Every structure is written in C-alpha cells, then in structure tokens.
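Colleague: Everything below, folded, please.
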Amino acid sequence: MARGSSAGAVVAGLTAAALAVIGFFTYQASAAQDRAKAGSSDERGGTGGSEGPREREKRERETNLPAFSGVGERVVYDLDRDRVWLMGRDQEVKRTFRVAPSSVDPQPGTYKVESRAPHVTGSDGVPVENVVRFATNQGTTIGFSSALDGSLPEAEPGGQTGGIRERRADGEAMWLFATIGTKVVVVR
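Modeller: Below is the predicted model of the structure:
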C-alpha cells in the first residue's frame, strides 16, 4: 500500500507541475496581447526589438504619458505632441497613438465626452466615423474622429475645423473607450 501511495504522490506532483507550466505560458500569452493593445502599429513600427538605444529612448520620450495629466480612467490629449493616451482606472495605458490635429485646438483643461456619432460628415466635408466630441472653442465643436477613407487632413489656411483625426483602428479604440461622460484631459 505504501508503494501505491508514493506512486500516486508522484503522479499528483507531475500533474501539478504540468498545470503550473501551462498557467505560466497562458500568462505570457496574455501579457503579450496586452502589450500589443497598448500601441498601434505606428508605435511598434515593426522593429521587432532591433531598434537601438537612441531610437528606443526617442520613442519612449514621445510616448511617455505627460506629467500632471490626471488620474483614473480618462483620455489624455497632448497638443504639443499630437498624441492621445487611453488610460485605465489603474493608471494603465490601454493605448497610445498619434493624431492629426484640428485647426482649432481645445484649451488645455479637463472636459467630458459630450456627444458621439457613429457616422457624420466632418467639418472639412469628409465622411467620418466614431466621432467623440468633448469641447467647443471659438464657436467650433472639437472631437476625435476617423475618415472612412483613412485619410488624415491637411490644415487649411483660414479654415476652422474641430476634427482631431485618427487612423481607423485608433478611432475604433477611442469609440469603444470614450463613452458619454468619459473624462478628457488636454495638456500642452
């Protein structure tokens, strides 16, 4: 009987070790997916880890969350870097990406998402989707959107547009994240 108990203990130990290995690989796969969600293709650039220290430092400087941009779940928009961060409640960067600015900038400050529209024609005449509006300045409504054709606008001299244009994948992420009432922090 003692011999059978010891064989059972060995099998139980091996089973526990196998489950631990499977759990570890599952955790690694999940972490890799979370890292992939944190940035769009323009941040990753397909470098595959081959970037040098200077390139990595430059990318980190560009993508680091601005100081004094608040806490909690929010959208952070840096006017100087033309970059957005989607921040989770736990200060985790859910996604960061570059945008094409509107010709009328919002003033630095804290706002809330006021309205949304799945499809409209932008103030520049381009059909857009995933419109998330949060501010008004100089009589112009300001919000994030992405063009159906994937274009990013060129600034028109003298034009007053409020559309902060995103790539389509980034616009989809914004749409899913920034519901009515979501905080938007604009910094310089």
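
Colleague: can we go C-alpha only for contacts and neighbour counts from here?
Modeller: Fine.

Colleague: Can you tell me which helices and strands the longest helix along the chain packs against?
Modeller: Looking across the chain with DSSP state H, the single longest helix is helix 2-37. Using 3 or more CA pairs under 8 Å, 6 or more residues apart in numbering; DSSP states H and E as the contact criterion, helix 2-37 has no neighbours among helices and strands.

Colleague: Please give the structure of this sequence too, so both can be compared:
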Amino acid sequence: MPVPARRLPSWAWVSGLTVGAIAAVVVLTVQAEQGPRPAATATATRPSPSASASAAPTPSKPAPAAVPDGSGTGRRIVYSLGERRVWLVDASDSPRRTFTVWPGTVDPDPGTYTVGTRTDATTGSDGVEIEHVVYFAAKSGVNIAFSAAVDGSSPPPAAAGTQTGGIRMKSADGSALWTFGTAGTKVTVVK
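Modeller: Take a look at the predicted model:
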C-alpha cells in the first residue's frame, strides 16, 4: 500500500528561501568588500549661465600622485614618510599602484633597502591580526615592515612610549604589495 507524500508547511518553504537569500547577500557583500573601491572626489562643476541644457558637466579626476623625485630607478617600492604614501613602480619607472598608509611610531631612515623576510600572517605588536607582512628595515631594535590588518581596520593609536614599526595599509593594497614585493625587491624611503 503506497504511503501518501507529506507536504512541507509553507513556513518551512518561506524560512528556507529567506535563509538562502540572506546567504546570497552575505556572499555578495564579502565579494564587494574585497573588490576595488571607487574613490569619491569632492569636485563640483557648475554650468555657466550660457551652457546649454544638454551639456553634461565633465568631472575632473585628480591626477595620481607622482613618484617622488630622487627615489631611484627601476622596479622598486617607494615609501614617502611625509606623504604617508607608497608607490609600486615597475622596471620602466611607471607607477603601477599608489596608496596611502598608516605608519608606525618608528620610521625608517631615508635610503635604499631590500625586502628580506616575508610572513603570510601573524599578530602585530598592537595585538591586531595582520597579513602580508613584508620586512625591509630595522631601527633602534624595531623591525619595520609593510602589512595589512586581517579585518581591514586602521591601526589603533599606539600607547605612549610604544615603539611600532608596522606600516599598515588597506587589505587590497596589502595584497598588491605582497605580490609585488618579493624577497630582494628594492625599497626606497624618501622624506
């Protein structure tokens, strides 16, 4: 004798669909956070009184920061202490990427260094989980390295008297520097 099929109650279907939709939104959100982010510019253009109604304003895009003079030639990472900015420069002296950073409390002296040790992930001296750690200098017993917080946050303010050598950056920038800054890559520090 055949057994009649049991039907799922409608609340079970609605709950299942809701959970699936929420999971899809979470996955898309995570993917969006890992992708490139557009930079907002605060430029506003006003049409002149003689402008036609069909003329659309052309927003001006700020030029990327130029690689500092005196930073050497060839493939290198350039770090400007004053601008708090890093450039990844290819062998033809063209900047491939530039971004701002959050320096630690101990700055490397201006000069030329090379990437030495690299660590995929560890805990920073401030207790924050960091990744893509690229060491290139030491000063006053403090190792100086580029890194990114795993959670993407900026570093907390250092406690008074604490010496930190981590130069933190956003996660996407950390990934780019990790790929570019292999062992032996030249690092030029400028004022």
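
Colleague: Give me the TM-score for this pair.
Modeller: The pair, once superposed, lands on a TM-score of 0.70 when counted by TM-score structural alignment, normalised by the length of the first structure; 141 aligned residues with a CA RMSD of 2.0 Å.

Colleague: ranges for the helices of the first structure?
Modeller: Taking DSSP H, the helices of the first structure run over residues 2-37, 41-44, 53-63, 168-177.

Colleague: What about Gly171 of the first structure, how many residues nearby?
Modeller: Applying other CA atoms under 10 Å, we find 23 other residues in the vicinity of Gly171 of the first structure.

Colleague: I misspoke; the intended subject was Gln31 of the second structure.
Modeller: Other residues within reach of Gln31 of the second structure, judged by other CA under 10 Å, total 10.

Colleague: which SS class is it?
Modeller: helix (DSSP: H, G, I helix; E, B strand; the rest coil).

Colleague: any idea how far Lys170 of the second structure is from it?
Modeller: Using CA to CA, to the nearest Å, we find Gln31 of the second structure at a distance of 15 Å from Lys170 of the second structure.

Colleague: Pick the most deeply packed of the helices of the first structure.
Modeller: Among those, the stretch with the highest mean neighbour count (mean count of other CA atoms under 10 Å) is helix 168-177, at a mean of 18.

Colleague: Mind reading off the mean deviation between that one and the second structure?
Modeller: Relative to the second structure, and after both are superposed, helix 168-177 of the first structure has an average distance of 0.2 Å to its aligned residues, where the measure is mean CA distance after the TM-score superposition for the first structure.

Colleague: okay, that helix sits on what stretch of the second structure?
Modeller: Taken onto the second structure by TM-score structural alignment, helix 168-177 of the first structure occupies residues 171-180 there.

Colleague: Longest strand of the second structure, counting residues only.
Modeller: The strand of greatest length in the second structure, counted in residues with DSSP state E as the criterion, is given as strand 129-139.

Colleague: Can you name every helix or strand that that one contacts?
Modeller: The contact analysis (3+ CA pairs under 8 Å, 6+ apart) places strand 129-139 of the second structure against strand 111-114, strand 118-123, strand 142-149, helix 171-180.

Colleague: close enough to count as contact, Gln34 of the second structure and Ala172?
Modeller: Yes - counting by CA atoms under 8 Å, Gln34 of the second structure sits close enough to Ala172 to count as a contact (6.9 Å).
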